[in-house]
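> I would like to see how this sequence folds:
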Amino acid sequence: MRRPRTLVLLAALALTGLGSQAAAAPPDTGATKSDNITHLASVPMTGPLTGGVNTDIAFAGKRAYVGNYAGFAIYDIGDPANPQLISQVSCPGSQNDISIYDGLLFLSTDQSRSDSSCQSIPQSPKIKESWEGIKIFDVRDPANPRYVAAVETKCGSHTHTLIPDPAHRSVFIYNSSYFPNAEYPDCQPPNDRIDIVKVPLRELAKAAVVASPVLFPDGGFPGSETGYETSGCHGITAFPARKIAAAACMGDGVLLDISRPAAPRVIDQVQDAANFSFWHGATFNGDGSKVVFMDELGGGGGAECNAEVGPSKGATAVFDITNRKLKFRSYYKIPRHQAAQENCVSHNGSLIPVRGRDIMVQAWYQGGFSVWDFTDSARPHEIGYFDRPPRVPASFGGYWSVYYYNGTIYGTEAVTAFDTFKITDPRTDPAARVVLSELNVQTQPAFRR
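You can find the predicted model right below:
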């Protein structure tokens, strides 16, 4: 979430080190929620991450890995009601989106800095030597993460998506970035492409950009009074089982064929000039026959969940995938109007794997989170929610990412804590039978519907 840049500008933190912090009682004074949601625990920010902004979450085994503008943290979630902080690493650099694979942690840096180290300082993107890109850490010992490699990418790394290639002991990374500028020597317009990084798992020093395919040879969406011109992608979600991916690219929603990971191919492209401002992210259903796209109207800092904005802007759009084409079916937006000072818009969520149903949990910043059912693509509806009152004094906050993993809902409250929740409902209870060993939400596993 880079837009607007003035929303979250963090000073570089000089602190480094590890810490230990137990969960606290959930601070739910004044919160409203559905009866089927229980707030289990809340672990406040501490040490080098205090004052940062919590972002994305990845999971492996009984651990959660949480990105933060100031670095990242690793939690033991063996007991979801009492998560324990194992370690945290100070490594400032917007926005530190995170993923995990084979004991390696990948971190996106979308801020021009003096070099690739964790001790770097912000530096103008007009300076050619400035660095942005993807950092790689060895986290096989979660108490002692080690920084082992880095790959510089043009225009930085806002988000990234892993596509494993186990046959060749490698992983491909689809790197998303946007907002080129003619004054930035390493980020020139039109930036109608993505960068693809290949990481040989046994030779990390050879990790490098291997392709930069152009997705928009025609330039993509030209922009409008309410919508951003396409100049790159914000987020990509892969569905390896069907060899497809959904790319949310500012003014365009795109369906990709990824059967050749280093050479993805556009197979369909949609736009929504009437209602979408910024195509932000995507989530497939369990068998890859549907995909929902999020619109981050207001860049995450705007109060977009009110009667004036309405139900179709800053919402999530549901598409059926028919003959490898995207067919729009409906919009979904939380049914509770938020206060004028509450930043609220459609944001990061994940599927809850229930056979025969399409259900997901989704973050809405200060709108809290919503559990909603889109089994009937034309009539999505909410089945659970959690929502705190406005922050006092008014300020940025709320849930950045809310994901379901092995029976528990996990959320990053952007400026306060890492939270855990339980949903108890006959419509979602069967999902607890699906047990994963690892989850990067942007690399979505298949489930039988």
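> for the rest of this, base every contact and every neighbour count on C-alpha atoms.
Will do.
> give me the number of residues near F374?
21 (other CA atoms under 10 Å).
> this one next, for a side-by-side:
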Amino acid sequence: MPTSPTLSKRRRVGPRTGHRLLTFVGAASLVLGTAVAPAAADSPADDVVTSDNVTHVANVPKPSPVTNTNSDLAFTGDYAISGNYDGFVIYDISTPESPQIVSKVLCEGGQGDVTVSGDLLYFSVDYPRRSEECGAASSTPADPTAFEGIRIFDISDKTAPRYVAAIRTDCGSHTNTLVPGKDGRTDYIYVSSYAPSERFPNCQPPHDKISIIEVDTHDPASAKVVAEPVLFPDGGNHDQPGLLRPTEGCHDITAYPEKDIAAGACMGDGILMDISDPVNPVVTEQVRDTNFAFWHSATFSNDAKTVLFTDELGGGGAATCNERIGPERGANAIYTLKNGKLDFEGYYKLPRHQSATENCVAHNGSLIPVPGQDFFVQAWYQGGVSIIDLNDPANAREIGYFDRGPIDENRLVGGGSWSAYYYNGYIYSNDMTRGFDVLKVDDRRLRPAEKVTYDEFNPQSQPRYKPGR
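Predicted coordinates:
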């Protein structure tokens, strides 16, 4: 079990893909800090442009010492948890237009994908460290003793998260997905990872599997890997021209636990799975697309009759939202699910061309919970945030947006919105470089979503919503 670093509490003040391309610096222990007031939204330096129905209401810059690349988001009650390559930050969003930092956890490991389950936080480590401890120096995948995998934190006290367990997984954890057990006290964590090599003792090819961790939520320190199902016994898609990577396990999985299904975005393949037995997922459908370079993520419609997959052309580091690349690459592919089969309906690509110095491609998003309708909000790196009408899957269209100008007008500098999710009346965006943003939408089509509230939200563990929930 990891040794928890010494913690200091703060005084509460006032009213929350990347691939292996980014580097980070420094080794230190878990740190908790003081509140940071939100910056004024739409300051001149931001060069923000929005549609008439979107207002940028708050921005909180990345706080020291958690200043590396911001990544994914998870939500619990009045809190948002922001993943970062250096650790994570917990925001109090009880007043969404004035988010306050509650705690900052410095525990490096790269990627920083976050999932919350009650008082537990699951955190992905995808850059090897010399040990499981927070503050351990960086290592290499060639070191057989290096740690990569999942860290578990107890966040029952949001001001003082406590590190309680570390579970090694082959090839680390690029992303993680929660599948709650039906007994009410067991969590299953689907760990997606990739990039195997003969040189890496803990990440050997073929790596056509995922790791499944079982967590007794009453005893998280006993968590362990209980299965490593091979999803691609035939090796998956290796031969398609233009693939960023061949199929090697999955990049990300979105589960829909209430319906016992999951969708996997697996580099060269898009798949559906039956997860009625969460330890033994069964692939039931597999699709490919010659326009896709990297199947990155997936989202179901609320009725699970539509599935949206994203293509992260260029790995998140390239300028692909332009006329030269066109509307069918680096886009969303939208399918309808009929009799267990995925039927392709159409693409959606950001309609606002970006400059040659802005990395831009389809990335993480979630449904806006309008009962009986399909609306989606999505991050596009420096393409900003797009709000999409999916009600006609063959003709998806943008109905709102938030977009900053380039970080640098003269050279390509990576940044922009990694994740954009709707949660309890607001859109929250985690910008890789500029921090935590809050957006408010005023659109009659989306107002019914304001009656849908969640106590907890992990976009990759998709809840079913009902009016007035």
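> any idea how far F88 of the second structure is from the residue nearest the centre of the second structure?
With distances taken as CA atoms, centre = their mean, D72 lies nearest the centre of the second structure, 4.0 Å away. Using CA to CA, to the nearest Å, D72 of the second structure is found at 10 Å from F88 of the second structure.
> so what corresponds to G416 of the second structure in the first structure?
Aligned counterpart of G416 of the second structure in the first structure: G398 (TM-score structural alignment).
> hang on, I meant S139 of the second structure
Taking TM-score structural alignment, the alignment pairs S139 of the second structure with Q123 from the first structure.
> name all residues that make contact with the residue lying closest to its match once chain neighbours are set aside.
Counting by CA to CA, 6 or more residues apart in numbering, Q123 of the first structure lies nearest to R113, which is 4.6 Å off, once chain neighbours are set aside. R113 of the first structure sits next to 93, 120-125, 130-132 when contact means CA atoms under 8 Å, 6 or more residues apart in numbering.
> again, 7 Å this time
120-123, 130-132 (CA atoms under 7 Å, 6 or more residues apart in numbering).
> kindly report the same for T55 of the second structure.
T55 of the second structure sits next to 439-441 when contact means CA under 7 Å, 6+ apart.
> count the neighbours of the nearest residue to R447 of the second structure once chain neighbours are set aside for me.
Once flanking residues are discounted, R447 of the second structure sits nearest to V370: 7.6 Å by CA to CA, 6+ apart. V370 of the second structure: 21 surrounding residues under other CA under 10 Å.
> measure the aligned residue in the first structure for V370 of the second structure to G19 of the first structure for me?
Matched to the first structure by TM-score structural alignment, V370 of the second structure sits across from V354. With distances taken as CA to CA, V354 of the first structure is found 37 Å from G19 of the first structure.
> quick revisit: buried subset of the contacts of R113 of the first structure?
Neighbour-count burial (16 or more other CA atoms under 10 Å) applied to those gives 120-122, 130-132.
> now for the residue nearest to R447 of the second structure: which residues touch it?
446, 448-449.
> kindly report the same for I261 of the second structure.
So I261 of the second structure contacts 255, 273-275 (CA under 7 Å, 6+ apart).
> got a winner among those residues for most neighbours?
Top of the contacts of I261 of the second structure by neighbour count (other CA under 10 Å): A255, with 30 neighbours.
> just the element for the counterpart of G411 of the first structure in the second structure, please.
Alignment note: G411 of the first structure maps to S429 in the second structure; criterion TM-score structural alignment. Per DSSP states H and E, S429 of the second structure falls inside strand 426-431.
> that strand against the first structure, how far on average?
Superposed on the first structure, strand 426-431 of the second structure shows a mean distance of 0.4 Å to its aligned residues (mean CA distance after the TM-score superposition for the first structure).
> quick one: name whatever helix or strand follows that strand.
Sequence order places strand 435-441 as the next helix or strand after strand 426-431 of the second structure, per DSSP H and E.
> distance between whichever helix or strand comes after that following strand and the chain's centre?
Sequence-wise, the next helix or strand downstream of strand 435-441 of the second structure (DSSP H and E) is strand 456-457. From the chain centre to the centre of strand 456-457 of the second structure is a distance of 14 Å (CA atoms, centre = their mean, to the nearest Å).
> and strand 456-457 of the second structure, which stretch of the first structure?
Aligned using TM-score structural alignment, strand 456-457 of the second structure spans residues 438-439 in the first structure.
> dump the residue contacts of the aligned partner of L350 of the second structure in the first structure.
Structural correspondence for L350 of the second structure with respect to the first structure (TM-score structural alignment): I334. I334 of the first structure makes contact with S370, according to CA under 7 Å, 6+ apart.
> quick check, Y335 of the second structure in contact with D343.
Yes - when contacts are counted by CA atoms under 7 Å, Y335 of the second structure is listed as touching D343 (5.2 Å).
> who has more neighbours, these two?
Using other CA under 10 Å, the more surrounded residue of Y335 of the second structure and D343 is Y335, with 21 against 14.
> what residue of the first structure matches up with the more buried one?
Under the alignment by TM-score structural alignment, Y335 of the second structure pairs with F319 in the first structure.
> that's a strand at that match, yeah?
Yes - under DSSP: H, G, I helix; E, B strand; the rest coil, F319 of the first structure sits within a strand.
> which residues touch it?
Each residue near F319 of the first structure by CA under 7 Å, 6+ apart is listed here: 290-292, 326-329.
> surely the residue nearest to R447 of the second structure forms part of a strand?
No - secondary structure assignment (three-state DSSP) places V370 of the second structure in coil, not in a strand.
> compute the distance between it and I334 of the second structure, please.
From V370 of the second structure to I334 of the second structure the distance is 19 Å (CA to CA).
> residue in the first structure matching F88 of the second structure?
F88 of the second structure maps onto F72 in the first structure, by TM-score structural alignment.
> just say helix, strand or coil for that match.
Classified using three-state DSSP, F72 of the first structure is strand.
> can I assume it is in contact with V89?
Yes - under the criterion of CA under 7 Å, F72 of the first structure makes contact with V89 at 5.5 Å.
> just give me the neighbour total for A70 of the first structure.
By other CA under 10 Å, the residues close to A70 of the first structure number 29.
> which residues does the residue nearest to it when sequence neighbours are not counted contact?
Of all residues not flanking A70 of the first structure in the chain, P92 sits nearest, at 4.0 Å (CA to CA, 6+ apart). Neighbour list for P92 of the first structure: 12-13, 69-71, 118 [criterion: CA under 7 Å, 6+ apart].
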